[in-house]
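Student: Could you look at this predicted model? Sequence included:
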Amino acid sequence: MMDFTSVASVEQWVATSVLVLVGACLQGVSGVGFGMFAAPILAIVAPELVPGPMLFLSLVIAVLSVIRERSSIDTKGLGYALLGRIPASIIAAAMIGVLPIRELSILFAIVILAGIVMSLTRLEIRPTAPVMFGAGCVSGFMGTLTSVGLPPIALMYQSAPKATLRASLGGFLIFGTIISIAALTAAGRFGMHDVALGTWLIAPLSLGFWISNPLARRVSPGIVRLAVLALSGFAALLLLVRQFWV
């Protein structure tokens, strides 16, 4: 298995582990937060972890979320959203294969900021089949490009009970991430090296999710969500500024 320190320093591994741990805890409490919090910061401190290894870790935490609250999952609308994710994931994977690093970084930051705007939206949107399909398309593009694909789907479930929100987002993330990984693999942008790098971070991810178990019943998801959005917004803006000033 590839050694994480072969592509990053020990200091980077420690910093990355802390980011993954905190992101997993936030995800476990609010249903979103892992990618939103960790991905834009990792794009700066350890860009080799985005999107491949982060997508692999997103799959792991999605499975943990569904196992914990599987009885609360909403399966009715997720099928349409997953159907929409397929074509958008293929388009995003193709873009990763042809766009230069600078342009990809700019697009990455813009997508993260768009996700924050979606997360702040308080519109009551009726999750009909066409709407869920459209949300799945947007999620597929965002998730494949940046590993952050939950905001459009979270928008559909923002009025649902907390357990339903967390479980349904986890269920979508499992199959949606598999679709994105398949699209990236077909484009030659995902391989066993991504799995190997992600495997080095499963331990801090699992610890962070375990810490979230008691917190999920005590901490307000709304407060967590706002903290996640503030931190990810700052990181995305910093990444965007770096592309023009560095």
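Tutor: Arrived safely, thanks for sending.
Student: Could you use CA atoms for every contact and neighbour count after this?
Tutor: Fine.
Student: Does Ser147 touch Phe56 like I think?
Tutor: No: with contact defined as Cα atoms under 8 Å, Ser147 does not count as touching Phe56 (9.1 Å).
Student: between those two, who's got more neighbours?
Tutor: More neighbours surround Ser147 than the other of Ser147 and Phe56, with 31 against 25 (other Cα atoms under 10 Å).
Student: Could you measure from the more buried one over to Thr177?
Tutor: As judged by Cα to Cα, to the nearest Å, Ser147 and Thr177 stand 8 Å apart.
Student: And here is the other one:
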Amino acid sequence: MLYTLPELLAVLIVTCGIALQTVVGIGYGLVAAPLLYLIDPAYVPGPVLLVGFGLALMMVIRERRALRWRRVLPAIFARVPGAWCGAALLVALPQYALSLFFGFSVLTAVLLSLWRFSIPTTGTSLTIAGFFSGLMGTATSVGGPPIALVYQQQDRITARSEIAAFLLIGTPVSILMLIYKGSLDWHSAQLSLKMLPGLFLGFFLARLIDGKLTATSAKPLLLAVSGASALMVAIKGLIGWLG
């Protein structure tokens, strides 16, 4: 399989995002999606979601002993209407509006990640987070921050495993909604296949840095990269709107 320079850069971005999420429970979509969008908008949301499903599957298999499926079920059920709304939004908006929505959604996700307000992990909070995760995840492929916000009080292993379980079931829901709305095609599948080496490289890299990198130490870099790239996407949409 031959790679162009932008495609190799995409693999590198995916590798870094996968390694971050495998270690701290969040980071793949937040870091990879806006950077990949700047390379080619076709990467978002379909290909990013397809690779994200592979990551969720690998993490659930690894963390299966720490999982409590019953607790995360409200979020999984709420993702369905959220994903439908996200897919409908994706079809309804023109390209410049999608860039604006995507950029400001990721910036909102960055601000949510900075929020230190304590939210208890209850059925109600998980339901609300699941809905917004479905909406944002389907429209922009960045659905992790709303659910991660609810898991701030949990330890790293619990949060990492249960967020992975949520994404394992929730991501295919978003993918099916995109297929139903005609927003996922063969080209998206090809881009996903080319990003697969980044999935396996990132998962392997995470084993080397796990324990050396924590959510606290990774957070400033993660949010800085995500915020800067999201701002560039928003500016790109603003230029399109004005031009």
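Tutor: Happy to help now that I have it. Computed from a prediction, not measured in an experiment: that's the story for all the values here.
Student: Give me the TM-score for this pair.
Tutor: Once the chains are overlaid, their TM-score stands at 0.94 when taken by TM-score structural alignment, normalised by the length of the second structure; 240 aligned residues with a Cα RMSD of 1.5 Å.
Student: Between Ser147 and Thr177 of the first structure, which contacts overlap?
Tutor: Listed as contacting both Ser147 of the first structure and Thr177 by Cα atoms under 8 Å, 6 or more residues apart in numbering are Leu55, Ser58.
Student: in the second structure, which spans are helices?
Tutor: 5-24, 28-39, 46-63, 69-92, 95-114, 123-140, 144-150, 156-180, 186-209, 215-242 (DSSP state H).
Student: Excluding chain neighbours, what is closest to the spatially most central residue of the second structure?
Tutor: Nearest to the mean C-alpha position of the second structure, by Cα atoms, centre = their mean, lies Gly29 at 2.9 Å. In space, Gly29 of the second structure comes closest to Val142 once its chain neighbours are excluded; the distance is 4.9 Å by Cα to Cα, 6 or more residues apart in numbering.
Student: For the one you found, which residues are in contact?
Tutor: Gly29, Leu30, Ala33, Val106, Ser133, Met136.
Student: Please say which position in the first structure the last one maps to.
Tutor: If I follow you right, that is Met136 of the second structure. Mapped onto the first structure by TM-score structural alignment, Met136 of the second structure lines up with Met142.
Student: Count the neighbours of the alignment partner in the second structure of Ile112 of the first structure for me.
Tutor: Residue pairing (TM-score structural alignment): Ile112 of the first structure is matched to Val106 of the second structure. Using other Cα under 10 Å, Val106 of the second structure has 31 other residues around it.
Student: Grab the nearest non-local neighbour of Val106 of the second structure.
Tutor: Nearest to Val106 of the second structure is Ala230, by Cα to Cα, 6+ apart, at 5.9 Å.
Student: so what corresponds to that neighbour in the first structure?
Tutor: In the first structure, Ala230 of the second structure lines up with Ala236, judged by TM-score structural alignment.
Student: Could you do Tyr180 of the second structure as well?
Tutor: Tyr180 of the second structure maps onto Ala186 in the first structure, by TM-score structural alignment.
Student: try Arg207 of the second structure
Tutor: That one, Arg207 of the second structure, aligns with Asn213 by TM-score structural alignment.
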